[in-house]
Each structure stands twice: as C-alpha cells, then as structure tokens.
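1. pasting the structure only:
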C-alpha cells in the first residue's frame, strides 16, 4: 500500500491536466463535423474524455480515503485548517504586542579598578569593584506605571551598589533599590514606595545612588518661549518605629529652566530639607558616618538644609563641545555652631553620548563637618563631610551604550579638629578606571 498510493496519485495528477488540455484545445464540433462519421468520432472521443475524468475523480477520492486511513494508523494528526471567517476575525498578535510595548527594561554593568594612596597615614591599596543593575517599568494604563530595580551591593548601604572583588569568590548579594508606583497627571507625577531621586542635585548633598522612600511628587510646567517651572516635593520615611518616635524628612525644591538664548541657557533650583530624627534604631556607622554624635549616639546638630543650585550651559560653535558650569551651595540652619556650610563647583567641556565623544570635567567641593546629612551625601571618597576635594574626570564613548572613564580624587580633611582617623594635613588620592555598559 505504501508504494501503490504514490503511483496512483502520480497517474491521477498526470491525466488530469491532459484531459483538461484536450477539452480546451479541441476545435468547435461544427468545424470538424464535415461528415456524419467525423461527428460520430468526435462524440465518441468526448464521451471517452468524460469517462476518464470521472475515473480520475473516483481515483482521487479513493486516494484521499486511503491517506486518511494511513494517517490514522500512524497516529499523525491532519493539518488544522481554520474556517475563513475565523481567520478573518482572529487578532491575538496586536494584544500581545501592546502588552510588551508597555514594558521597558534597562540595565547596566560597570567594571572598575581603584587605587588609593596617602602621604603617610595608611598603606597604598589597589582593588576592583563590580556594579550590576537591572530595572523595569510597566505601564498598567495611561495613568499608572509600576517600576523596580535589582542591584548588587550591600542592602544596608544606600550610597553604593558596588561589590568589592574579594571574600574568596563569594557570590554577590542582590537587593531591590527601587520598588514604586507612579501616577501620571500630565505635568504632575506622584510617586509612592522607593523611587528615583526627584531633586535636581549634585553629590554634595545627595549621592547619586540614594533613592528615597515614602511619597514624592514632581511638577513641571512648560512656559511660552521654551522655559519651564519645576516643583519637587518629598516626604522621606527615614526610620519608622512601632513604639517610639520616627525619623522623617520633608523636602521642597523650586526650579526654573530658561529658554535657549542662541546656544546659552541656565537653570536655578532652590530647596529646603528638614530632618526630624526621632529614631536611630535602624542606623549604623555607615549612616551617621562623619557627623558629630552625642555620647548617647544621637546627632549633636539638627539638620535643616537650605540648598541652592545654579547651572549654565553654552553650546559653543560645535555640538560635540558644550560647556557646562554648575554651582552648589548648602547651609545647615540647624547646626549647633559654624560647622554648617558646604559648596561645590563643577566645570565640564564636551559630551559623552555618541561614539567618539570626549568629556573633561573638573570639580572642587568643600564642606564643614555638619553641613549636610552624611548618611545620604557623596560616597566617592572615604571622608563623608569635613573635606576639601579636587576631582578630575575624563570620559570617552568608544561605541554605542558604552563609556570608559578615568577619575582622580585629590582630597584632605577641611578642619583638623574633625579629621578623625585621617592625618589632618595628609592629602589622599583615589584613582578610578572603569568600563560602563548600558542596555
């Protein structure tokens, strides 16, 4: 049976076109019927063709029945053919595509080498760090978006996601540094949970890795001519206690972004942050860091920070070489004495957004010991407050979504009275080289 079916089918396929061709190609009967014998011959030929067509149709039916029987014996399912109406109305693909369009996934991996040296008070050290972050947002609808991010690093350190390459190749820790919901009302966006930093900032007051938790809102209103007004607010739950006073912070920042005046524009941001530190139960040495403490472990100063940022950008004559200057000033209105002020200036030339771009940055910063809340300020050097700091940075973009950077931090204690374990007049150096990949 396995060989007869293909041969029969082949004959069927061969005869069917022949019969059809003959039927079409034969001239009209009247043209050939010159005599009765000729007409009779033609009728006989037509009858023969009709019989052959009928026989071919019967063979096709038998072959199809035999094929179905063979498929049943072999357990092979026949191909499914959807009704024409179902094919015309079915459309699952757009729904699936729309769900994926609402999901946005981002991440980065940074490999870093670091060298630390000092003049006299400690040995030199060379080390390596890795940072990995994977985040996603999903638009539930036009108003609600949820987001989260997994990061490496110590979950008890809000200032850094880096992992020191050490500890006999122990596996890295992972934690959530973002988990939030966002409500979008056009110009106004409201956040809840642990969400991205809402304020315009530099590392002087807010380290780039710090993401507050609680409730926040940002409002940005475009103005005629290209400028914009900004309002950022935050209720920061620092430490909540079931039986005792909580630690919280309330913050408000007002900002203005100017229009573009022929390649020049500026921005101004003024903020006030008030901490109410009723509890330190959830804090450790990495949180109070260099701020002054009382014998019972509480802070000597209150923290009511007035903060002013002013920035200016000049595009210049070439799009690859914009000039950017940012000044940051902070004063702690709650400090117990004059150890209450910090300031910084950063000047950068160039950009680092496209392959082949270079950017050069110089920054200077100086703080008093209680000028800022050390738990959330910069973590680039080993001194959290009371420092004088020079920073030189070179960034290069070798290919899309990558960056190579070199940073040199040159710093020392600002006031010898609060130098702690650092030699008062010892300049410390930290050099970092890193390769960053984004996706």
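-> In hand now; what should we look at? The model shown is predicted, which means the values in this text are computed figures rather than measured ones.
2. When you work out contacts or count neighbours from here on, use the C-alpha atoms and nothing else.
-> Will do.
3. Buried ones in stretch 184-197, by neighbour count?
-> Buried residues in stretch 184-197, counted by 16 or more other C-alpha atoms under 10 Å: 184, 189, 190, 191, 192, 193, 194, 195, 196, 197.
4. and if you look at stretch 269-278?
-> For stretch 269-278, the neighbour count (16+ other C-alpha under 10 Å) marks 269, 270, 271, 272, 273, 274, 275, 277, 278 as buried.
5. just stretch 225-242 next, same as before
-> Residues 227-240 are the ones in stretch 225-242 that count as buried (16+ other C-alpha under 10 Å).
6. Let's see which of those residues end up in helices.
-> Among the buried residues of stretch 225-242, no member is found in helices (DSSP state H).
7. among the residues you listed, which are in strands?
-> 228, 229, 230, 231, 232, 233, 234, 235, 236, 237, 238, 239 (DSSP state E).
8. Farthest pair within those residues?
-> Farthest apart among those by C-alpha to C-alpha are 228 and 239. That separation is 34.5 Å.
9. Presented hereafter is structure B, for comparison with structure A:
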C-alpha cells in the first residue's frame, strides 16, 4: 500500500509540472495536445504498475491461505495420529476377552387392566368378578460371547415371579409391600455353526425358541431346555428348505427311567418369488411322560391351562392329578411376507391337531389366523397386529401357550399397535377379547381349583419399552 501511495504522488507531481509548463510556455494548441498525449502515456504506465502491485498482493493472499490450509491439515493429521495412539494405549489396558462380548437389554413398564370378567358357579350359571389394575415391570440383560468363528455362548437374566418362577412370564407386578424383585436365569446356551457346512446350527442348554410357531403353541417367554439341531440348505438362491429337530428335557425324575420330555420334528422351506416370501412348515410334537412333570400334571402350573385332567387315584379327591390324554401334535404353519405399497405385510396361519385317538372330537384342534402391518426398527416406525385364535380344550398344552389369552378352551381376538417414539424407545398397546369355547364342566376335578375363574375377559395393556 505504501508503494501505491508513492506512485500516486508521482502522478500528481507530473500532472502539476506539465500543467505549469503549459501555463507559461504553451504557445499554441498543437503543443498543448502533444503534452497531454505525453501525460496520458505516463498515466497508463503508472496504472499498469498499480495493477501489477494489486496482482502481487492477491498472489500473496492466496499463498498465505494455502500455507494456512496445509498447516491446518498437518495439525489435524497430528491430532488424529495422537488420538489413535491414545486409543491403542487405552485398548491395551482392556482385557482382550471383552472385545468378544456383546451386552444389550431392555426395560418394559406396563399398565394392565382386566375388566368385564365373569366366572362360573357350581350350578352352571355365571357371575361377574372384580376387575384388576396391575402395574408391571420387565428387565432383561443379554450377554452374547464369541468363542471362535464357529462357537458362541449366550445368557439372558431377567425378572420373573418370585413365588412361581413361571416359564410363561418375565413380568414382576408392583406389589408385595415394596419388596425387591427377583432376577433369574432365563437362557444359558452354547451354539455351534460349523464352517464346513453352511446353514447347520447345533445348540444345547436353555435357549430361545427357534422353532417356527405362533402363540397358540408357545408363549413368547418360554425358553426350552435341551438340544436342537437345525439345517437350512444354502445351495439355491430363492428356495431354501430346512429341517429342525429338538430333544427337550421337561423334568428329570430321580429313581425314574421315564423322564418327562418333548421331541419336536419340523420340516419346511423359505421361498422367494417376485415380491413375495413364503414360509411353510410342518411339525410334530411328542410330549412324553407328562405324568412325571413337576407342576404340569397336577394343574398347579397356570391353573392347568384349561386342559382335561383326571384323578390319579379316584378314591382320593384331593390327591395327585394326571393329564387325561396324551399330546401328540401335528402342526401346519405358514407366513406370507410382501409389501402393501410401502408397508411391510405378513399374513399368518397356524393349524394344530392333537392326534391322540382318545381325545374327543371338538376338543383336539387349534387355529390361528392373523396379520401384521409395518415394522419397529427406528424412530417413526409403527406396526399393527391382529389375530383370531380358537384353541380347543385338549389341542395343545394350555399351560405353555399365550397366558394373556388364557391357555386352552379359549377363543377370541387380539389387536396390538406399536410405535417407535425414538430409535430405542417403543410405545405399545394391546387389547384382548376372549371367551371359553365351551362352558366348563362343573363336575371336573379342576373346576373349583381353576376352571371356574376362566370366563369371559377383556384385557388392555399399555407399555413403554426402553432398549439399550
């Protein structure tokens, strides 16, 4: 800038000089024009110098900017390198086995209202029973550990009822005078997925129920115990058949050779064609030696689940009970998945029949028909679920299926809506409308103990689930 001011002063002095000379010595117009042309040339020359200086200034600014940018990039690289070194030093302090462990869990807070309930009287009439308002909590913690590329171990600890420790619930009710709530081991199992045969899975322990099913067969909270083997053929792109076998230990008896057990065989396929994915499976359930179960055979578990029982000793009306029939169940289950516009849609159908020849007609069949719209993965997602179910009295083990629906000898509807308020916060509400298929036998050995309370019921649940 100083140089520019000097050049401007020089121009001014030149103009003054020539103007003075013209005032005293110019004698005609030609001389005046010559001097003006000379002055114009000087001005143009000085303007070129000024432009050159301006360009030098712009080049200097550009150079300074590039230097600052390069310095900033070098500083950022140095900071990142330092952070990587600090992360490495920190990771070296953490035991390596923690890298193979994954922790997750959830917390569910639920309000549940039971209303419009009725019960049966000894002479066969019905009477209304008081409603019920319950506030309940469920807390679950999952631990998944990778042993190798083929082996893994899994645990789940969770709330449950303190008194009964029921397999069909993970709820704790707000009750018992502020007493602490119990935590129990709900899952503990190991899984082997060999590289030499893709699609094979062998699991042993107390595990998540991986068999295709609906809640007319299993309550969602039941975690079987034993071993299962599953293989799905991976050689075809769109058609993948599978076989799923299970050997479950229901109850081990000391000094007995006939432990209570469950054997499951399931065959099916997943078939993708066009916009559809169709899953179809057939299953056989063989409940063995139910008389040697710990709680089931005495109708002490979930009030017997609505099944038919007989006295083990007819002369002792207060003695042990046994199931009146065997439970050899055939099941056909199917899911059809597609998109209804942009909405994920699933149609569901499940049919079960108890093939024990002693089971009377109209007591041996269960069915489920329903659908689900939407999904629940991220904030803003929603889903709507509906089912109709009809479960005859001895179609399934009533103590092991959905206990919000009330076991066997039951029919009715369920509607459920869920909405993701945040990626890890879900709101849900569900409504049940259920009735017994047939009136309970007032002369049965379980009527006064359990059955008389299983009349019409309506149930409303509202909940929030926090995931981490």
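-> Perfect, I can see it now. A quick note: this is a predicted structure, and the numbers were derived from the prediction, not measured.
10. Need the TM-score between these chains.
-> Superposed pair, TM-score by TM-score structural alignment, normalised by the length of structure 1: 0.74. Supporting alignment: 347 aligned residues with a C-alpha RMSD of 2.3 Å.
11. burial count for the corresponding residue of structure 2 for residue 217 of structure 1?
-> Matched to structure 2 by TM-score structural alignment, residue 217 of structure 1 sits across from residue 229. Residue 229 of structure 2 has 17 neighbouring residues, counting by other C-alpha atoms under 10 Å.
12. can you tell me which residues contact residue 229 of structure 2?
-> Going by C-alpha atoms under 8 Å, 6 or more residues apart in numbering, residue 229 of structure 2 touches 200, 201, 202, 203, 244, 245, 246.
13. which non-adjacent residue is nearest it?
-> Residue nearest to residue 229 of structure 2 in three dimensions, not counting chain neighbours: residue 202, with 4.6 Å by C-alpha to C-alpha, 6 or more residues apart in numbering.
14. One more: residue 413 of structure 1?
-> residue 387 (4.4 Å).
15. Per the alignment, that neighbour pairs with which residue of structure 2?
-> Per TM-score structural alignment, residue 387 of structure 1 is aligned with residue 410.
16. Can you verify my assumption that that match contacts residue 391?
-> Yes: Residue 410 of structure 2 lies in contact with residue 391 (C-alpha atoms under 8 Å); the separation is 5.3 Å.
17. out of these two, which sits in the busier spot?
-> Set residue 410 of structure 2 next to residue 391 and count neighbours by other C-alpha under 10 Å: residue 391 wins out with 31 against 24.
18. Now which residue in structure 1 aligns to the more buried one?
-> By TM-score structural alignment, residue 391 of structure 2 lines up with residue 367.
19. And the residue nearest the centre of structure 1?
-> Most central in structure 1 under C-alpha atoms, centre = their mean is residue 106, positioned 2.9 Å from the mean C-alpha point.
20. and the aligned partner of that one in structure 2, what does it touch?
-> Taking TM-score structural alignment, the alignment pairs residue 106 of structure 1 with residue 104 from structure 2. Counting by C-alpha under 8 Å, 6+ apart, residue 104 of structure 2 touches 141, 142, 143, 467, 468.
21. same thing but at 10 Å, please
-> Counting by C-alpha atoms under 10 Å, 6 or more residues apart in numbering, residue 104 of structure 2 makes contact with 140, 141, 142, 143, 144, 156, 467, 468.
22. which of those residues show up in structure 1 as well?
-> Shared with structure 1 under both residues aligned by TM-score structural alignment, their matches' C-alpha atoms under 10 Å, the contacts from the contacts of residue 104 of structure 2 are 140, 141, 142, 143, 144, 156, 467, 468.
23. The third one corresponds to which position in structure 1?
-> By that I understand residue 142 of structure 2. The equivalent of residue 142 of structure 2 in structure 1 is residue 135 (alignment by TM-score structural alignment).
24. my read is residue 55 of structure 2 is in a helix, agree?
-> Yes: the assignment for residue 55 of structure 2, made by DSSP: H, G, I helix; E, B strand; the rest coil, places it in a helix.
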